[in-house]
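> give me the fold of what follows.
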Amino acid sequence: MALSTARGAILCWWALLLSYVLLRRFTARYAIVGVLLIGIVLLLGLGQVSFASLELKPALPVLTVPVFSLNALLSVALPLFLITLTGQYMPGMLVLRNDGFKTSANPILTATGLGSLLMAPFGSHAFNVAAITAAICTGKEAHEEPARRYLAGLACGVFYLLVGIFGSTLAALFVVLPATFITTLAGLALLGAIGGSLATALVEPSGRETALITFLATAANITLFGLGGAFWGLLAGLLAHGVMHGRLRPAGRHERA
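Predicted coordinates:
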């Protein structure tokens, strides 16, 4: 028997949360997979979702000949570059450093830049370090040993290929699934990464307040001039750190005389 949308959303939220807590008690690595399966079974049982309209079919690539224009460069390319740089690269590199990977940004920028250049004619113009994916694949949940966490990246790449091949089916799936289910599942998947990052950021007492300001400003998700919360949160944290901990220039000799 189908429930109302509001009651179904509340029940789904509680079921996913309780399932995560119970599964996390026994298996941290597969907790999210279990929550996903439990959530789908629950939605089917409550009549909140139906997969009858879904059709498994591959998405065929379409070659798009690029057309260069100053208007597109300023109104599309530049904003996308800034959004990708501030919303993906910077958080992604911070996640890597927080998880113990001291990788230089230069080879990553070079590889992703060349990838964007090669794949842009096929619509993949934002080849970049995915911050959320990095947070999931580089944490302890992927593997206890940091040297073995590359397996999560390989598995992620395989699933990305499948998602790309069946992109139209995936888009239809997101339309069918309730928004509460998707957002709750995504939030639960990031709990470990968020908790670990906060624990590391708040260790040093001198930078504790600026770290909290950065986190809260980012969580507010304010969007101005096409730039998202990641950029403004980082800017707020840098300004707060500069004001509270910045050193004033010492006076010159003639001023001290």
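
> could you use CA atoms for every contact and neighbour count after this?
Fine.

> state which helix of the chain is the longest.
helix 5-26 (DSSP state H).

> go through it and flag the buried ones.
For helix 5-26, the buried set under the neighbour-count rule, 16 or more other C-alpha atoms under 10 Å, comprises 8-9, 11-13, 15-16, 19-20, 23-24.

> dump these to TSV, plus distance to residue 31.
As requested, the buried residues of helix 5-26 are exported to TSV (distance: C-alpha to C-alpha, whole Å):
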residue	distance to residue 31
8	22
9	21
11	19
12	16
13	16
15	13
16	11
19	8
20	6
23	5
24	6
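
> which ones are touching the most centrally placed residue in the chain?
In the chain, the C-alpha closest to the average C-alpha coordinate belongs to residue 132, at a distance of 2.4 Å (C-alpha atoms, centre = their mean). If a contact means C-alpha atoms under 8 Å, 6 or more residues apart in numbering, then residue 132 has 92, 190 as its contacts.

> second input sequence below; structure requested for side-by-side comparison:
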Amino acid sequence: MTATTTPGATSGADHGTSQGTSHGPVLAGLVTAVVGFSSSFVVVLAGLTAMGATPAQAASGLLTLCVVQALAMAWLSLRHRMPISIAWSTPGAALLATSAGAAGGWPVAVGAFTVTGALILATALLPRLGDLVAAIPTTLARAMLAGVLLPLCVAPATALVEEPWVVGPVVATWLVLLRVARRWAVPGALLVALSAVVLTADVAPHSWWPQLVWTTPHWTVAGAIGVALPLYVVTMASQNVPGVAVMASLGYRVPWRESLAVTGLGTIAGAGTGGHAVNLGAITAALAAGPDAGPDRSRRWIATVTASGAYLVLAVASAALAALVAAAPGGVMQAAAGLALLGTLATSLSDALGDPTDREAAAATLVVAASGITVLGIGAAFWALLTGLAVRAVLRGWVRRTAAPAGRVPESPV
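The predicted structure is shown next:
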């Protein structure tokens, strides 16, 4: 097993001076796991439930994702001595949460998850497939994600009107922490929401114990096109590609093909027990690989190994948390999920509408994705991307036909 040399790694002398802060990577790893898990596990449960999972199957999916990403993160980090973060696909879960479900129910959704894993694995083996994903305009990919997120991000407003005494403290906690401790805004709001559930809900004791629930996958064309393909695109465009960029900005060259192979195999392995997709971390990458993980870059891999262990501990608690979410009063957990995604929505909107030449195509993509339509058993995200590509092709083709080269007069058609 060969360790990968980290670009910009500190020298031996620097390593010696960092011994006094050796707790840095461990603490950063714990923060990475706690923030990553608490900021989005509600979105994961909402996505699996929307696809037809029972509470037990959704809890099994959350447990599976924790274990798979922990093992993948430990393998890559130890093998390359690099702080490579692996996470579940939060944008993918949001996509599932806003869909109308898979025609054929949960078994078809599970089959689609395996197809998503196969596509990720194929991207590692066939670079041309990655080129096709990269060819999708960033503006349209971001617009599709923004449209998917919009219905979820509306939830805090509607829930606040319907349940002000329950949802109000959640929103207030999020707003205060956003001002004084931004990183903990979503976990803090979620803690308040869960506290409200504990005080008001009656949860059966047997539901607290983690257990895997197997579902035999069922494959359909509609499931592959309507669920697997959008899930693959949003995972690649919103997690894997940005994850590599974040790591590069911090001085690390991620083993791209191996990371895709590991996450693709992990997604396939976890699909039968409910896991939808795992991928390179983006936000969590900055937590584990940034300066907070210590001054010595060559030791920051300890942070992701620590995060891996923490995720295994969180996996044990996943069933209890899933039971609390299932028993929550109307609107409170949806509000917490919406607050968790507001930052991603803002970034997606900014990226989608930033280029004036693609603004109309991006807007068309966004509204179709937000509409929640289903045509031929295929969900809105797929049709949104097709709509955006079609509008973009028409508008750009029109511009090419009508614009004259500088200094020349268009020729007469006669």
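
> picking that back up, following element in sequence after the longest helix of the first structure, please.
Per DSSP states H and E, helix 5-26 of the first structure leads on to helix 31-46 as the next helix or strand towards the C-terminus.

> which strands or helices does that following helix pack on?
Contact analysis of helix 31-46 of the first structure by 3 or more C-alpha pairs under 8 Å, 6 or more residues apart in numbering; DSSP states H and E lists helix 5-26, helix 179-189 as its packing neighbours.

> pretty sure residue 208 of the second structure is touching residue 325, no?
No. Under the contact definition of C-alpha atoms under 8 Å, residue 208 of the second structure does not touch residue 325, with a separation of 11.8 Å.

> show me where the first structure has helices.
Shown for the first structure, the helices assigned by DSSP H span residues 5-26, 31-46, 70-72, 78-84, 90-98, 105-119, 131-137, 150-165, 167-176, 179-189, 191-201, 208-219, 229-245, 253-256.

> turn these into TSV, columns for distance to residue 52 of the first structure.
Formatted as TSV, the entries for the helices of the first structure read as follows, by distance: least, C-alpha to C-alpha, whole Å:
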stretch	distance to residue 52 of the first structure
helix 5-26	19
helix 31-46	11
helix 70-72	40
helix 78-84	36
helix 90-98	38
helix 105-119	34
helix 131-137	30
helix 150-165	20
helix 167-176	10
helix 179-189	19
helix 191-201	33
helix 208-219	37
helix 229-245	37
helix 253-256	80
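
> looking at these, which is nearest to residue 64 of the first structure?
Among the helices of the first structure, helix 105-119 comes nearest to residue 64 of the first structure, with 10.5 Å by C-alpha to C-alpha.

> how about the contacts made by the closest residue to residue 102 of the first structure other than its chain neighbours?
In this structure, residue 102 of the first structure finds its nearest non-sequential neighbour in residue 96, 7.2 Å apart by C-alpha to C-alpha, 6 or more residues apart in numbering. Residue 96 of the first structure makes contact with 102-103, 134-135, 138, according to C-alpha under 8 Å, 6+ apart.

> what do you get if the cut-off is 10 Å, keeping everything else the same?
Taking C-alpha atoms under 10 Å, 6 or more residues apart in numbering, we find residue 96 of the first structure in contact with 102-103, 131, 134-135, 137-139.
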